[in-house]
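>>> Pasting the sequence and the predicted model now:
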Amino acid sequence: MKPKIFVTRKIYTEVLLELKKNCEVEIWDQEDVPVPRHILEEKIPHIDGLYCLLTENIDKKLLDEAKNLKIISNMAVGYNNIDISAATEKGILVTNTPGVLTETTADLTFALLMATARRIIEADRYLKEGHWKTWSPNLLTGQEIHGSNLGIIGLGEIGIAVAKRAKGFNMNILYYNRNRKHEVESSLGIHYADLNSLLKQSDFVCVLTPYTPETKNLIDKEQLRMMKKSAILINTARGGIVNENALYDALTSEVIWGAGLDVFEEEPVSLKNSLLALPNVVVLPHIGSASLNTRMEMARMAACNILQALNGEVPQNLINKELACT
């Protein structure tokens, strides 16, 4: 009998066909609507593998109902949507899709930085709404990018990729990370700084650190007040790392100049979120990895992880590695 897999969103046909060669596959095929909680609760006792996205909350209560589940394959790099401790306790492997989206997310991060600094979205809207009457010295002036100071919070693979792009703009780069990376400092000519120093010196602050209990509200009212009045905050990591209420206050009281956000505390973000009404904020619907090639590779990697696990192999991208020895 083939193992049973539940896929929580419509995925690429060729990836789905690969899964169906080896498994009995059921899919929630509504592309724009996350699978309802009650459907997950209904399916979880009967499946061997769960292929999910970061939109699904795989918590202890849900996992307590898993009778045969061997593998949770998350089609994302981050996995804060899964209770890893609860999964490990039950002997359930958890995997993610790291590496493949590094360059694409770095592209988006730098694009968001540039769009915010040079007021690209605002200028596009200004022209299309018929406000452009003449050239003016003060029309839609933004912040300089080349030669400015960039502070990177979280120097993982994506942080390093962003730093490489920034070097092309002759930016001076500071980074804050849990561990210093002397080799990267040497190869890229970047400098380590504590968080407070980075915030005070940077013209742009890019948040690229994972979301953990320690990084929740890492950027709050106090941290925002350390930044330059001309500074721009970019967040392409996770929404909960930045306190949105504090950010709104900082933007409306001119504590900082602007912000570019690809992520929010609650997603999809409510249209009532006050940040969406601010002209000095560029907002995106969590599209950091959204290139056709990258999303296909993520889907393939997630499928490979689940097939390896169900074949009795140790998945290449195992998160709870302690289970590899059991």
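Received the coordinates, thanks.

>>> Going by C-alpha atoms from here, please, whenever you check contacts or count neighbours.
Will do.

>>> before we move on, what SS does Lys43 have?
helix (DSSP: H, G, I helix; E, B strand; the rest coil).

>>> mind listing the strands for the stretch 51-200 of the chain?
Taking DSSP state E, counting those that start in this stretch, the strands of the stretch 51-200 of the chain run over residues 71-74, 93-95, 149-153, 172-176, 191-192.

>>> which helices and strands does the shortest one pack with?
With contacts taken as 3 or more Cα pairs under 8 Å, 6 or more residues apart in numbering; DSSP states H and E, strand 191-192 sits against strand 172-176.

>>> Contacts for the strand it packs on next, please.
147-155, 163, 166, 189-195, 198, 202 (Cα atoms under 8 Å, 6 or more residues apart in numbering).

>>> Just the buried subset of the residues you listed, written out for ChimeraX, thanks.
Selection of buried members from the contacts of strand 172-176 for ChimeraX, criterion 16 or more other Cα atoms under 10 Å:
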select :148,149,150,151,152,153,154,155,163,166,190,191,192,193,195,198,202
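
>>> One more to weigh against that first structure:
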Amino acid sequence: MAAAADRFDVTCRDSTQPMDLAECRDALAGADVILPTLGDAFGAEAFTGAIRAKGLANFGVGYNHIDVDAARAAGLAVANTPGAVTDATADIAMTLILMTARRAGEGERLVRAGAWRGWHPTQMLGLHVTGKTVGIVGMGRIGQAVARRCRAGFGMEVLYWNRRPKPVEDARQVDSLADLCAASDVVVMAVAAAPETRHLMDAAALAAMRPHAVLVNIARGDVVDEAALIEALRAGRIGGAGLDVYEEEPHVPDALMGCENAVLLPHLGTAALEVREAMGRMALDNAIAIAEGRAPPNPV
């Protein structure tokens, strides 16, 4: 923020809640550059009024809250912060894989409730991760970082499904999402949010998963059909789910919170100070370039 103030006359919102449509329109009319983030309402309707801004330097790699085509049609550049978030998000994927497979969330709740009665040979048996097969949906920077961790740290076989052919060392691309789900013990959603990936993990894909398999989502909430997931968890058709994102953040359905076989985190993917600072510096570099009429270093 200090670096931004050295370069710009900065307006900082007091609220941490997403900007609504009126706020987005006001920002577009009054600022030269905007640094939006997750949930800010920069849909197509935001760009129908007066616009002074030259661009949106998004704070974050995901930008499904921005209608990029509408922004470009209105003459705005759009940039994001890839790279800075890769390792931290992959680390959260591993956290969720282990917590879900080994039932760590259930175990902690048991201890905190004072209900643990001591060790015994069949207490809370979970899925042994080492040597299993992980299927990664979306093999971009984050997907590849997850693959490296799974392969090198846990000796896992790595399969992946990508929207386009993409060779990745020591991993095997499969032809369909259904094939990936059927062959994997752990399925990790790392695909970019886009209209064509909404509810990509739907009831049919969940039905293709093995009964013991776990689903992890570190992408965006709407790439998973949340209602179908709740049904699969309640019926025991999959082993569990580890989620860092939700369809209607910050709302989490009561039915999902009631699933003991779900691990639920409050969107912690990049929640480390050095990572958020790196994201901010990258967003600021993009903002300065936009203000100076240059192409941003990280255009969408």
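Looks like it came in fine. Owing to the predicted nature of the structure, the values given are computational and were not obtained by experimental measurement.

>>> Could I get the TM-score for this pair?
Superposed pair, TM-score by TM-score structural alignment, normalised by the length of the second structure: 0.96. Supporting alignment: 298 aligned residues with a Cα RMSD of 1.3 Å.

>>> if we can go back for a sec, can you lay out the strands of the stretch 51-200 of the first structure as CSV showing distance to Glu254 of the first structure?
Formatted as CSV, those follow (distance: least, Cα to Cα, whole Å):
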stretch, distance to Glu254 of the first structure
strand 71-74, 39
strand 93-95, 42
strand 149-153, 19
strand 172-176, 24
strand 191-192, 28
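
>>> For Thr55 of the first structure, find the nearest of the ones you listed.
Closest to Thr55 of the first structure of these is strand 71-74 (Cα to Cα; 9.9 Å).

>>> counterpart of that closest one in the second structure, which residues?
Alignment of strand 71-74 of the first structure against the second structure: residues 55-58, by TM-score structural alignment.

>>> Trace Arg238 of the first structure over to the second structure, please.
Matched across to the second structure, Arg238 of the first structure falls on Arg220, judged by TM-score structural alignment.

>>> Show me the contact partners of the top helix by length along the first structure.
In the first structure, taking DSSP state H as the definition, the longest helix is helix 292-310. Residues outside helix 292-310 of the first structure that contact it (Cα under 8 Å, 6+ apart) are 3, 11-12, 15, 18-19, 22, 48-51, 70-76, 93, 95-97, 100-101, 104, 289, 314-317.

>>> and what of stretch 166-176 of the second structure?
The contact list for stretch 166-176 of the second structure (Cα under 8 Å, 6+ apart) reads 139, 144, 147, 157-162, 165, 180.

>>> Need the max-distance pair from these.
Across the contacts of stretch 166-176 of the second structure, the longest distance by Cα to Cα is 18.8 Å; it joins Glu157 and Pro165.

>>> Any idea which residue is closest to the centre of the second structure?
Ala219 (2.5 Å; Cα atoms, centre = their mean).

>>> which ones are touching that one?
Ala219 of the second structure makes contacts with 189-193, 245, as judged by Cα under 8 Å, 6+ apart.

>>> again with Pro285 of the first structure
262-263, 268.

>>> Compare those and tell me which is most surrounded.
Most neighbours among those, by other Cα atoms under 10 Å: Val263, with 24 neighbours.

>>> Just give me the match in the second structure for that one.
So, by TM-score structural alignment, Val263 of the first structure is matched to Val245.

>>> Test my guess that its match contacts Arg220.
Yes: using Cα atoms under 8 Å, Val245 of the second structure is in contact with Arg220, at 5.7 Å.

>>> Can you tell me what Ser274 of the first structure aligns to in the second structure?
Applying TM-score structural alignment, one finds that Ser274 of the first structure aligns to Ala255 in the second structure.

>>> Might you report the residue contacts of the nearest residue to that match once chain neighbours are set aside?
Distances taken as Cα to Cα, 6 or more residues apart in numbering place Ile230 nearest to Ala255 of the second structure, at 6.9 Å, with adjacent residues excluded. Neighbouring residues of Ile230 of the second structure by Cα under 8 Å, 6+ apart: 255-256, 259.
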